[in-house]
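[1] coords below, sequence missing:
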């Protein structure tokens, strides 16, 4: 291949996805080669560069191009789409055709394909990469337009001759001819030799250091090093093929290749879903399963919000507002749509402000997300396209969002599918002001709601907020635990089970039991069973009342250890709610809430007022403010951060402050002034404490302390707040002893510490079950932190582990002094700590650290805590 660089443009409009994030091991491991993927938002795939079409899949789902430098690019529309046998695809080019960048290659029916395929995710892969280096010109998570620069391909070395295989020199000497071996077989895979088996054949040749060829019955040959050549053979199930291997390990290579081709292929999706034991309930399952014990009248789903609800079942299926289908004046309809969008935006903003004022931060964040959807130019453009074609404003908006809803519902990503209820919410909200005159706005009769267990196929967040204070529980046929509705249900304490299936929608009962803790709905409990569940519910309520009554008291364990239970908050309003919930202080005030969602950075005065209000809300109890933590998943519109191939490992937190000293100094000044404003001369230490995020070593702590002293001197302030560090980076945990000699306190950020220790991005849904703070490797880092801090400074935990019932108790037994969690969990955690014998559990720590993984630790902890003889029995 030539040495000149090549720019590849996006072949369609879509969301950029890293290959490693694809739910396909062949593409994710780059077995076919390096590249990138797009989640399509168009229905035509175009050429990303000039070149020649060298292969068109017989099933029309993939095209391979050879660019003018000799690089062979596979464009594979969707995952496992070979199984569709061409259904939904139309090829627009032919093999041997010369094309230019932007030429339409294939058209696909996005809805049809999405409903049948594993995913629409489309890899773009350089299949004959040797000395080439690919540079990504767009960021994963970014939406790129068709034709926008996507990849830059550099030739780092001399390259390879066109058509040469990656292992072409494996058997180049003449004396290797004697080692050539052959084997004939019949292809057994139902889909023939497509991209996945082609990649595996190439890997087999590499692993055995041989030259491997496939010879079709008609004499055509392909080197296993060339994926496009293999695909061009057109081998299908039942095809006869001869394998030819040349090299010292030829027999072993033929054995592996023969096994691959002669074995019917199992879909990776199916394989990954095959249960080792009984299958776990699926949040996306369309059919509810009977209870494992086989009891009649029970449906099992997925717990979204725990608790027990008893009451009548009431169905909730409000129709969408009725809108005109067509309109004669597109200009007037566009104006009507604009007015409706502005009305809904104002309503959402008012709801967001109200949620913040009431301390419902989860709701506020959801309204923020809905505002972002509402302002999406692509949705607006799609609606206006329908309007231009003759639809009314309401119908145009409906159609635009309906297509996006259907795309998300067909997605292989649970996180994307969980966003469907947000889109349906916006669909309904905007259609309401556009509804026809006389449209009845009532959704459910008032007398049907009070005390009911609501049944619905799905429900939008705004619908839930409107009824949450009146219902006992909620059952949904669809939905998942990552949805915004699930978050709201947990925040409001409404028992909720999702994924109960279509069978749910036919149920009726005047006395049903929803055990949301275990994900079970009992629609026909007998009198004895009903009495048992009512007694259990009352017992739980009594425990909750007792915990709430004791929430303001200190938490002292059975063996006499006092544990500080603080709150994680994001504003002064939440700090007030935390004080009411019994918080012993604030263990984490996320100061970035002041900086996000603004056109410019907040002034020093604005920051000072908010910090002072948060301090006042706690009445002298300690308040730990985390200094501005941006970067990675938190970006500021008014601040251009340095580009990074992996933002989670780039400049974030403390690493950014040197680049933006004015922003940093302004925050320090505002905090110092707020601390002085509420300072009590009688207190030996200030309630304000400052915490540094993403600290890697002690030099960073020293630099911040110098800046703090300089700011205080300039302001004439003599009393300085305590300065602590977050332990989020493995190096900080391993160097805890040196940090502890200069830090005033530690706070372990278990979310980041876990992801960095396990090399698992906590935003990747597929890794969520494995990204566990109770993994022995993470626990060993926490133990190293505690050992390093011993005798020097206290250690708290402000990550999600503090709200994890199992992890929290274990961390306290290991020696953690403070747990900081969401305010709603404070009372319950204090009650659990009062029943814990930390010494008894601490004695089990060496045994737990020796286990294999987080799941094993959780199982052992659960067994110990559930044993009546254990000292921690509540």
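    Okay, I see it. All of these numbers come straight from a predicted model, not from anything done at the bench.
[2] from here on, contacts and neighbour counts on C-alpha atoms
    OK.
[3] who are the contact partners of residue 7?
    49, 149, 150, 151, 152, 153 (C-alpha atoms under 8 Å, 6 or more residues apart in numbering).
[4] ok, second structure coming up, stack it against the first:
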């Protein structure tokens, strides 16, 4: 076969060569078969046992995982634990005398269809339902369950898409790269691949044509997959393998201007990894791990123990704690509505405190107690803030608990545009570039059809970053970035040039970002920012900056 290059969307940097291994075929749809009346009760009981088996397996995997992977598995486990699916399947067994596997298939289909009708992030949950369905059906029939294959050697994983439960089990020791036909650059697949240092290309139109066993060159920076690469390309890839960089804990431009490089942390194990990587602090401590996969809110004491475990890793250092970010793709029955027509634009983040102020109050009490018990410098910020009134309310709530450093996430165009007024109230802001991009470009971050839009290199997104930073500068307030954009070494100097004061990222990206910042002066960062803003497209912005940095 002659060399052929196909282009998708870059999702995780790196350039590797390897042989293709495809995800196993989906669990086959069971036939519609009727049971004898005398076997109905046993069949209904089998559904409940299989559902419990899947739930327990996912819960065990979630407990063993860390960071974002643990969050994802906890959400999937919670879905498997939801009695609605098993109860509906058991009803279909008893009333329609369907086989257990057919009843589960039909019950899951009804749930998935309901979620897809809601649209937005909730439609993406239909994929989780089908993943749980396949696992239960496999448990009932003895079929091969869904999961990442293990051929016994390193490989390039190719799939139509990866379910969150599969994404959470990616092993960087065996998976050289990931290529999918669906997804976007801020999907769970992309985020975890970047966190693990696995090159990834998503939304590749020709992914279905990649055959098992064939050799491909995956370029996660360019978003390309080359089939049957030449010997020269293979050798060039081997020579280009980047050496491991050391990270001193500091981000400094070539002329000595310091840029704070912090880590994103999702649980105590993630805090250990961040400290081991040399992070001087935490720019985003996601607290959802305490809440996900539960039917009720964790107690204050439970939260205090978990928060202290993270704060203890950074004595005397800053830890920015984000309050509960529930809603959209992270529904929690004790704070979010059961059904919303468009959850991405619904009750999420700080908005959940309107109906459930007690949940926020108890979390702030837990954070304050943990902060008093440890020596870390604790800042607190609220997600999904859009107005000055929301900001004032949150700042007052933090002050009531003795938490003076209260900030906000800027994730909507409204917050970016109003930053001058919002930061007159808040002590700081952090740009969540994943959601800011999604809302600015009206592009679902997990949808392959709009994946090309879902990049922070969009000039419109960069302009909002500039406006948000200018609003902070009016009051001398720091404005950081804690979205996936912070981990892009080519984009980091642009963000600094736009006025960003700190970058918080997966610990694995710290050394690479520090290495690029060390090659440019602060004035050159400003030049790069102007260069990016002057481009008409995201692709031209990215390529012009990359070319300029290489020249520098």
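    Arrived safely, thanks for sending. All values reported here derive from a predicted model rather than from experimental measurement.
[5] tm score of chain vs chain?
    The TM-score (TM-score structural alignment, normalised by the length of structure 2) is 0.78; 541 aligned residues with a C-alpha RMSD of 4.6 Å.
[6] ok so, going back, restricted to strands, list the contacts of residue 7 of structure 1.
    Using DSSP state E, the members of those that fall in strands are 149, 150, 151, 152, 153.
[7] just give me the neighbour total for the fourth one.
    Around residue 152 of structure 1 sit 15 other residues, with neighbours defined as other C-alpha atoms under 10 Å.
[8] nearest residue to the middle of structure 1?
    Geometric centre of structure 1, nearest residue: residue 763, 3.7 Å, by C-alpha atoms, centre = their mean.
[9] return the member of the contacts of residue 7 of structure 1 nearest to residue 619 of structure 1.
    residue 150 (54.0 Å; C-alpha to C-alpha).
[10] state whether residue 620 of structure 1 is indeed within a strand.
    No - judged by DSSP: H, G, I helix; E, B strand; the rest coil, residue 620 of structure 1 forms no part of a strand; its state is coil.
[11] ok, now how distant is the closest residue to it other than its chain neighbours from residue 618 of structure 1?
    Nearest non-adjacent residue to residue 620 of structure 1, counting by C-alpha to C-alpha, 6 or more residues apart in numbering: residue 687, 5.7 Å away. Here the distance between residue 687 of structure 1 and residue 618 of structure 1 works out to 9 Å (C-alpha to C-alpha, to the nearest Å).
[12] with residue 705 of structure 1 instead?
    25 Å.
[13] who has more neighbours out of the two?
    residue 618 (22 against 17).
[14] counterpart of the more buried one over in structure 2?
    Correspondence of residue 618 of structure 1 to structure 2, assessed by TM-score structural alignment: residue 314.
[15] was I right about residue 230 of structure 2 contacting residue 1?
    No - using C-alpha atoms under 8 Å, residue 230 of structure 2 is not in contact with residue 1, being 10.7 Å away.
[16] before we move on, the earlier item: surely the match of residue 618 of structure 1 touches residue 281?
    Yes - taking C-alpha under 8 Å as the definition, residue 314 of structure 2 is a contact partner of residue 281 at 6.3 Å.
[17] any common contacting residues for these two?
    Counting by C-alpha under 8 Å, 6+ apart, the residues touching both residue 314 of structure 2 and residue 281 are residue 275.
[18] residues in contact with residue 674 of structure 1?
    Shown in contact with residue 674 of structure 1 (C-alpha under 8 Å, 6+ apart): 608, 609, 611, 612.
[19] now for the aligned partner of residue 41 of structure 2 in structure 1, how many residues are close by?
    Superposed on structure 1 with TM-score structural alignment, residue 41 of structure 2 falls opposite residue 331. Using other C-alpha under 10 Å, residue 331 of structure 1 is surrounded by 13 other residues.
[20] what's the helix or strand for residue 331 of structure 1?
    Residue 331 of structure 1 belongs to helix 330-357 when assigned by DSSP states H and E.
[21] following that helix, which helix or strand comes up?
    As assigned by DSSP H and E, the chain's next helix or strand after helix 330-357 of structure 1 is helix 361-374.
[22] from the chain's centre, how far out does that next one sit?
    17 Å (C-alpha atoms, centre = their mean, to the nearest Å).
[23] ditto for stretch 142-152 of structure 2
    Centre to centre, stretch against its chain (C-alpha atoms, centre = their mean), the figure for stretch 142-152 of structure 2 is 24 Å.
[24] all the strands of the stretch 151-300 of structure 2, in order from the start?
    155-159, 175-180, 200-202, 215-219, 224-227, 251-252, 258-265, 282-286 (DSSP state E, counting those that start in this stretch).
[25] ok, and what's touching the second one?
    The contact list for strand 175-180 of structure 2, computed with C-alpha under 8 Å, 6+ apart, reads 16-18, 154-162, 193, 198-204, 207, 218.
[26] try 7 Å this time
    16, 18, 154-161, 198-204, 207, 218 (C-alpha atoms under 7 Å, 6 or more residues apart in numbering).
[27] try the fifth one
    Identification of contacts with strand 224-227 of structure 2 by C-alpha under 7 Å, 6+ apart yields 3, 4, 5, 6, 7, 8, 201, 215, 216, 217, 218, 219.
[28] repeat that for the shortest one.
    Counting by C-alpha under 7 Å, 6+ apart, strand 251-252 of structure 2 makes contact with 258, 259, 260, 261, 514, 517, 518, all of which sit outside it.
[29] tell me which residues in stretch 529-536 of structure 1 are buried?
    530, 533, 534 (16 or more other C-alpha atoms under 10 Å).
[30] can you check stretch 442-454 of structure 1 too?
    448, 449, 450, 451, 452, 453, 454.
[31] mind putting those residues in TSV, distance to residue 675 of structure 1 included?
    Conversion of the buried residues of stretch 442-454 of structure 1 to TSV gives the following (distance: C-alpha to C-alpha, whole Å):
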residue	distance to residue 675 of structure 1
448	52
449	48
450	47
451	47
452	48
453	48
454	48
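[32] kind regards, and thank you for your time.
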